[in-house]
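Participant: Show me the folded form of this:
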Amino acid sequence: MTNPTRKSGALSRRTLLGIAAGAAGASLLPASAFASTARVGAVVPLAGSPTLLTDAEFPIGFFWPPPRRQSTQARYDEIADAGFTLVLGGNDVVQKNASQKILPFAQAAGLRVLPVDDRINQCVPKPGFENDLRAVLEEYSAFPAFAGFRIDDEPVPTEYPRYRMITDVLAAAAPDKLSHFNLVPAYDPAADLRYREFISRYVEQVDPTFVSFDHYPLLKDGTTRPTFFANHQRIREAGLAAGLPTWVYIQSVDHGIMKRPTFAELAWQINMGLAYGCKGIQYFTYWTPGDADFVFGEALIKKDGCQSQVYVDARTINRTYLQPVGRQLKHLKSEKVFHALESPLPLGAVGFASAQSTVLNAVAGTTPVVMGELSQLGGDARRWVLVANRSFKANASVTLTVKPGVAAVSLFDPATSAYGPVPLNGGAFSVSLAPGMAKLYLLAPA
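Facilitator: This is a model prediction of the structure:
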């Protein structure tokens, strides 16, 4: 099956909002507005898109906030101190009173919020439903920290038509607010074709402004799920084909057969997501759930409210690495993703080939790496390469040789948010990486 495409000449919601912001909602749109045109390779969202997708801040969010009894300014300051920028509703922080209570705390801490309110999520389209949705939206829009709504986690396709009608109304009334959905992962290697069809149906029928998914790869027996890279690749392909940014949830709590991640395993999940072009990172979870359906261990905040080692590790990664590197990557286009020095390749991965790379001639070494090549729109000939350690257990060391058209290489320093020159020896430079870590390089043309 090919990547999702749209009918030529029709309007997507994103295009429609650019010419008709403030329209009254789905019931007032022409039938032709529910088909849309592909923007293959688009990276920077269109004007009128949600602020979370268009501004310079890289979204670092999480599921499962502090419970109601812990909804205090101190708790939201603690969230911000860990380097997060975004809070998603959940736990028992749902509905009007609980959701609107946290918005001033979030604002004071410099955070944005995607609350949960069943007046949005459970709305059943009927005569006058647009006015009901806009009334709820107006309530929340009085709070500066409000960034949109978290509408559903892992929605089922039978709900897509209802969600499309809801989000069309919200997008027309407030195009700067995000409607957040998160897609189920593919854990079955035999389900690749079905999963591509599933993503295609979601993009076509819901017409989202971004695509979020989760995939938790780290298992207690020391193995990783074989579908991890295939899942990233399919979401990446769908996002590029539809011109949509992609976000991913990473595993940050032990539950079921999944282990509690170490520092290197957190960083590894993040860097694999960045290498595959993700423009937002979300943690599952922040507060440790007490759900009886699963036995949860320790997330960033334990059930007793104390910080765990995962909090300490996430704080370091978010503040010293992900925030500055994410800002560099947010509005770049993911052109290529290569796995180098790895055999056999994992399911869904593409091996490095000089002929396929825009800027690299060769990769030498004995330790596998994953490389994401990125560019800007508008004919800019510069390229960025994120080189990520394929392993979260061992150091990696490789030598990259650039193509003749590359005149200079510089390395991004997250501590200063500046690029420094990298010496070339016969067109080659060395890269050393700690377990799970990555480095961002800028390759400038002659």
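Participant: contacts and neighbour counts: CA atoms only from here.
Facilitator: Will do.
Participant: Any idea how many residues pack against the residue lying closest to residue 66 once chain neighbours are set aside?
Facilitator: Excluding the flanking residues, the one nearest residue 66 by CA to CA, 6 or more residues apart in numbering is residue 287, at 5.8 Å. Using other CA atoms under 10 Å, residue 287 has 25 other residues around it.
Participant: how about residue 287, what does it touch?
Facilitator: Taking CA atoms under 8 Å, 6 or more residues apart in numbering, we find residue 287 in contact with 64-66, 299-303, 305.
Participant: Same check on residue 83?
Facilitator: 60, 315, 318-319, 323.
Participant: can you do 6 Å?
Facilitator: Counting by CA atoms under 6 Å, 6 or more residues apart in numbering, residue 83 touches 315, 318-319.
Participant: can I get these in JSON lines with neighbour count and secondary structure?
Facilitator: Output for those, formatted as JSON lines (neighbours: other CA atoms under 10 Å; DSSP: H, G, I helix; E, B strand; the rest coil):
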{"residue": "315", "neighbour count": "21", "secondary structure": "helix"}
{"residue": "318", "neighbour count": "22", "secondary structure": "helix"}
{"residue": "319", "neighbour count": "17", "secondary structure": "helix"}
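Participant: wait, which of the residues you listed is closest to residue 174?
Facilitator: Taking CA to CA as the measure, residue 318 is the one of the contacts of residue 83 closest to residue 174, at 29.5 Å.
Participant: Let's see this one next, to set against the first:
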Amino acid sequence: MRLGMLLAAGACLLLAAHARAAEERGTTMLKPEEFAILPWGTTPGDREQLEQIKACGFNLAGFVRPDDLDLVAQVGLQCLVIDGSTHVGDAEAALEDAEVTRRVEALVKRVGNHPAVYGYYLRDEPSAHAYEGLGRWAAAFAKAAPKALPYINLFPNYASPAQMAVPTYDQYLEDFVQKVKPRFISYDHYALMDDGTLRHGYFQNLEAVRKAALRHNLPFWNIVLANAHFHYAEPSDGGLRFQAYTTLAYGARGISYFTYFAPHVGNYRLAPIDQFGNKTVTWEMLRNVNLQIQKLGPTYIQLKSVNVFHHPNVPEGCVGLDTSRFLAEVTGGDLLVGEFEGPEGRPYVMVVNKDLHRSTPFGVRFKEAGPIMMVSAYTGQAQGWGGEQSWLAPGQGMLLFLGRQQ
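Facilitator: Okay, the predicted model is just below:
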């Protein structure tokens, strides 16, 4: 009886702490430096579209031209500045230092003090041949605008050695960090296929980037699908949840969606905004997922990723339940579990249903005793876990933590 009362008291204290954090946060969005949510692509200077981007749960407006920065600031967002003078193709990567400095300083002088500027777009999917030059561009921006983020996005692990210009993906990542000295790692991986399957290598890519990020103490961002094209699947609630929650389980500090605006090309379709500038069904689905990230964010950003495992089906290159730091048992469907240390070393786990099509009940047993709590993705507050809360929709994740005995 005494132990039960102490456990209950401890749980109440945890609930109160989470409730205070949620109340203090209110409806304030996560800051990009806490967790970036980016609509990948160039955003037009249209206030209504920018307001819709914010309403969809984004805290960055995408890639924005210098002349449109005032509109971004007016709706309360920041962005990555895109300008032809600092787009670093292979030719620009080979420019002399003096020319790189001249271009960077000219752009920073023009927009560097603008409140909408979060960073500067440099390059998408470079080969390793461009790393030395990109490193010089990144260094020039670091000197001219030390608070702004130079943005470079890397290939996925299904790029060929010829595309990467190195034999392996691990070397591609390591050379990037060593030569460019980035402040974060961003990569893309499009894995949801139109036959209902998951592209082989999705989890291996998360594994590789997470390991590189931890090794160098860098945050990482994942770019995932928000439209259909080629043989990729049309967006669904389950697919969007799956991409977001698997990214969170691996400890990312940013997610980007390719693309927010549908390109006027080929079979591209069902982006959140279509080719005529109108919302699609994807917009509402994506808003729901982004708002879940926003609600979980105040807790999530306090956590340190310490392990990730799969159970019972372990993909090649990943690990299973036997590596778990905190859990003695996991039951249910095909699950992914990200493990985190919270404040004062408190155990947290993000449990994700990897099935894209079917819901599943699940159960966990921590190695330590204590009440199992959850952080609601709809309120951001902590509450007891159990009963109907032990179900996961397709692709859904749930953040649980262990209340300590008093």
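Participant: Drop the TM-score for these two in here.
Facilitator: For this chain pair, the superposition-based TM-score is 0.85 by TM-score structural alignment, normalised by the length of the second structure; 369 aligned residues with a CA RMSD of 2.5 Å.
Participant: ok so, going back, for residue 58 of the second structure, see how far away whichever residue in the second structure pairs up with the residue nearest to residue 66 of the first structure is.
Facilitator: Matched to the second structure by TM-score structural alignment, residue 287 of the first structure sits across from residue 261. Going from residue 261 of the second structure to residue 58 of the second structure by CA to CA, to the nearest Å gives 14 Å.
Participant: picking that back up, which of the contacts of residue 287 of the first structure are buried, as a PyMOL select command?
Facilitator: In PyMOL, this line selects whichever of those come out buried by 16 or more other CA atoms under 10 Å:
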select buried, resi 64+65+66+299+300+301+302+303
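Participant: Which residue of the first structure sits opposite residue 101 of the second structure in the alignment?
Facilitator: So, by TM-score structural alignment, residue 101 of the second structure is matched to residue 130.
Participant: ditto for residue 327 of the second structure
Facilitator: Using TM-score structural alignment, residue 327 of the second structure sits opposite residue 360 in the first structure.
Participant: what do you get for residue 374 of the second structure?
Facilitator: That one, residue 374 of the second structure, aligns with residue 411 by TM-score structural alignment.
Participant: From what I see, its match and residue 417 are in contact.
Facilitator: No. Assessed by CA atoms under 6 Å, residue 411 of the first structure is found out of contact with residue 417, at 10.2 Å.
Participant: Just the contacts of residue 287 of the first structure: which are in strands?
Facilitator: Per DSSP state E, strands hold no members of those.
Participant: Let me know the closest of the contacts of residue 287 of the first structure to residue 429 of the first structure.
Facilitator: residue 300 (37.5 Å).
Participant: excluding its backbone neighbours, what's nearest the equivalent of the closest one over in the second structure?
Facilitator: Matched to the second structure by TM-score structural alignment, residue 300 of the first structure sits across from residue 272. Nearest residue to residue 272 of the second structure, sequence neighbours excluded (CA to CA, 6+ apart): residue 283, at 4.1 Å.
Participant: count of residues packed around the one you found?
Facilitator: Neighbours of residue 283 of the second structure using other CA under 10 Å come to 22.
Participant: That one: which element?
Facilitator: helix 281-300 (DSSP states H and E).
Participant: Report the contact partners of residue 151 of the first structure.
Facilitator: 121, 180-181.
Participant: mind running it again at 8 Å?
Facilitator: Shown in contact with residue 151 of the first structure (CA under 8 Å, 6+ apart): 116, 120-121, 179-181.
Participant: same deal with residue 154 of the first structure?
Facilitator: Contact analysis of residue 154 of the first structure by CA under 8 Å, 6+ apart lists 181-184.
Participant: so the match of residue 300 of the first structure makes contact with residue 287?
Facilitator: No. Residue 272 of the second structure is not in contact with residue 287 according to CA atoms under 8 Å; the separation is 9.3 Å.
Participant: List the contacts of stretch 301-316 of the second structure.
Facilitator: Counting by CA under 8 Å, 6+ apart, 34-35, 203-204, 249-251, 253, 318-321, 323-325, 330, 333-343, 348 sit against stretch 301-316 of the second structure.
Participant: Residue in the first structure paired with residue 306 of the second structure?
Facilitator: Going residue by residue (TM-score structural alignment), residue 306 of the second structure aligns to residue 335.
Participant: Great, nothing more from me.
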